[in-house]
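1. Provide a 3D model corresponding to the input given below.
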Amino acid sequence: MPLPTDPAGRHRAIAETFTERARGVSDWNAPAPVEGWATRDVVRHLVEWFPAFLKGGTGIELPAGPSVEEDPVGAWTTHADAVQALLDDPETEAKVLSNPHTGDVPLPQAIDQFYTADVFMHTWDLARSSGQPDRLDSDFANQLFGGMEQFDEMLRSSGQYGPRVPVPETADITDKLVGFIGRDPSWTPPA
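-> A predicted model of the protein is given here:
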């Protein structure tokens, strides 16, 4: 079933998948596909960067949850629920996120474009580091890959993505997308 295309619906679906993977993690200290990260750092990244970005661009503060060190699943679900509540609030439609790098963007679109897409891609990291199913929704992965590929040089220079990892032309879209953002699609946790 394809992902919804509205920001609230897409976030709900992507966050639910991430939550399922988080609940399936048995070792939060296991290495993750991002160099220097443990599995818990995937959650830490998402629950730390977005609240600061949101507050800086809108003044909106998300409620704090438990610490990622003590309760990664609780930290994630508190955060994801707060983002979903924001997207479900009809007043959010009229809000704008202002950022010197992005300009003024309607808040639902900003969340969808910058944050929900990040959750989607990091779902692969969490799944791969914990040995769970890691294939991403192919339609949305294609959409992201096509959009990002045209800004390859700019994205690389931002420091947010590692060097592109080459994949065979016949690779599936999940492998193409994770290779594009600097992950080795054949990465597996050390035994």
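2. can we go C-alpha only for contacts and neighbour counts from here?
-> Noted.
3. For the closest residue to P106 other than its chain neighbours, list the residues it contacts.
-> Nearest in space to P106, with sequence neighbours left out and distances taken as Cα to Cα, 6 or more residues apart in numbering, is V96 at 4.3 Å. Shown in contact with V96 (Cα atoms under 8 Å, 6 or more residues apart in numbering): 57-58, 104-107.
4. Take those and keep only those in strands.
-> Taking DSSP state E as the definition of strands, those contribute 104-106.
5. Rebuild the residues you listed as TSV, extending it with distance to D175 and neighbour count.
-> Listed next are the ones in strands among the contacts of V96 as TSV, based on distance: Cα to Cα, whole Å; neighbours: other Cα atoms under 10 Å:
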residue	distance to D175	neighbour count
D104	33	14
V105	30	16
P106	31	14
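6. Which of the residues you listed sits closest to Q84?
-> When the ones in strands among the contacts of V96 are ranked by distance to Q84 (Cα to Cα), P106 comes first, at 15.8 Å.
7. thought the closest one was touching K95?
-> Yes. Using Cα atoms under 8 Å, P106 makes contact with K95 at a distance of 6.1 Å.
8. For the comparison step, fold the sequence that follows:
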Amino acid sequence: MDFDWISLQRTARDEFGARVAMIVQWSGPTPDTDWTVTDLVRHVVVEQQWVPPLLAGKTVDQARSDVASLHGDLRAEWNRYAHAASLAWEETDLQAPVHLSFGTFPVEYYLRQQTSDIAVHAWDLARAVGADERLDPTLVEAVWRELDGQRDMLADSGLFGDPVPVEDDAPLQDRLLALTGRNPR
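-> Reported below is the predicted structural model:
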């Protein structure tokens, strides 16, 4: 099955944004024990800040000057940068090259990576704020297919915790979360 990753990016953005809108306790814990809710949201906002300059053809070093410090209202910052990133994705040829910190790849590779990151962090934020943890099923399926084929790379990257054991017949969202080191239960 082919997925429309531009549409999935908007879905992931909306899933994360819905949870951002529910935040009451910004200093609260998240499933990533090293991050508070503020740290988690800040991480995802900063990732969105990088999208437009990188898609415009800048290298990471060149784009660094386009990434502004975040101030104050992270809800407003999320909305601003998430929508700017979505617009950049929509306006960029998915086969164009993008310069990432670890090499040059087609834009679609970066889009899939970013969409997967936002989707998993939408669950993290839902868990942190006590919101509905169910993610869009098509988004879950696409991210699962993307990440399941990268098990070795994920394990070696240090970006996620070790996979959490779950039953082979567990719901797909549970298997996705477990793959990224999260305990879905």
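9. how near is the equivalent of the residue nearest to P106 of structure 1 over in structure 2 to W123 of structure 2?
-> Using TM-score structural alignment, the partner of V96 of structure 1 in structure 2 is P97. Separation of P97 of structure 2 from W123 of structure 2 (Cα to Cα, to the nearest Å) stands at 30 Å.
10. dump the residue contacts of the residue most central in space within structure 1.
-> Nearest residue to the geometric centre of structure 1 (Cα atoms, centre = their mean): V119, 1.7 Å. Shown in contact with V119 of structure 1 (Cα under 8 Å, 6+ apart): 14-15, 18, 46.
11. That one: helix or strand, and which one exactly?
-> helix 117-129 (DSSP states H and E).
12. Give the closest residue to D162 of structure 2 in space, chain neighbours not counted.
-> In space, not counting the residues next to it along the chain, D162 of structure 2 is nearest to G181; the distance is 4.9 Å by Cα to Cα, 6+ apart.
13. show me the residues around the alignment partner in structure 1 of the one you found that make contact.
-> Using TM-score structural alignment, the partner of G181 of structure 2 in structure 1 is G182. The contact partners of G182 of structure 1, by Cα under 8 Å, 6+ apart, come to 161-165.
14. Tell me the spacing between G182 of structure 1 and R44 of structure 1.
-> Going from G182 of structure 1 to R44 of structure 1 by Cα to Cα gives 19 Å.
15. Do a quick rundown of the strands in structure 1.
-> 96-99, 103-106.
16. Dump those into CSV; add distance to L177 of structure 1 as well.
-> What follows is the strands of structure 1, written out as CSV (distance: least, Cα to Cα, whole Å):
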stretch, distance to L177 of structure 1
strand 96-99, 26
strand 103-106, 25
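17. nearest to P51 of structure 1, of those strands?
-> Using Cα to Cα, the strands of structure 1 put strand 96-99 closest to P51 of structure 1, at 12.4 Å.
18. Tell me how far that closest one lies from the chain's centre.
-> Counting by Cα atoms, centre = their mean, to the nearest Å, strand 96-99 of structure 1 is centred 19 Å from the centre of its parent chain.
19. what do you get for stretch 54-65 of structure 1?
-> 17 Å.
20. Also stretch 10-28 of structure 2?
-> 12 Å.
21. List buried residues within the contacts of V119 of structure 1.
-> Using 16 or more other Cα atoms under 10 Å as the burial test, the contacts of V119 of structure 1 include 14-15, 18, 46 as buried.
22. contact partners of the top helix by length along structure 1?
-> With secondary structure taken from DSSP state H, structure 1 has its longest helix at helix 39-58. Helix 39-58 of structure 1 has contacts (Cα under 8 Å, 6+ apart) with 27-32, 60-62, 68-69, 72, 75-76, 79, 95-99, 115, 118-119, 122, 125-126, 129-130.
23. Please point out which parts of that helix sit buried.
-> Of all the residues in helix 39-58 of structure 1, those buried under the rule 16+ other Cα under 10 Å are 39-44, 46-47, 50-51, 53-54, 57.
24. Identify the residue of structure 2 aligned to A75 of structure 1.
-> So, by TM-score structural alignment, A75 of structure 1 is matched to E77.
25. What separation is there between its match and L70 of structure 2?
-> Where L70 of structure 2 is concerned, E77 of structure 2 sits at a distance of 7 Å (Cα to Cα).
26. can you check V143 of structure 2 too?
-> 28 Å.
27. got it, and A12 of structure 2?
-> From A12 of structure 2 to L70 of structure 2 the distance is 21 Å (Cα to Cα).
28. Residue in structure 2 paired with V25 of structure 1?
-> The pairwise alignment with structure 2 assigns V25 of structure 1 to I23, based on TM-score structural alignment.
29. For that match, which non-adjacent residue is spatially closest?
-> Of all residues not flanking I23 of structure 2 in the chain, V129 sits nearest, at 6.1 Å (Cα to Cα, 6+ apart).
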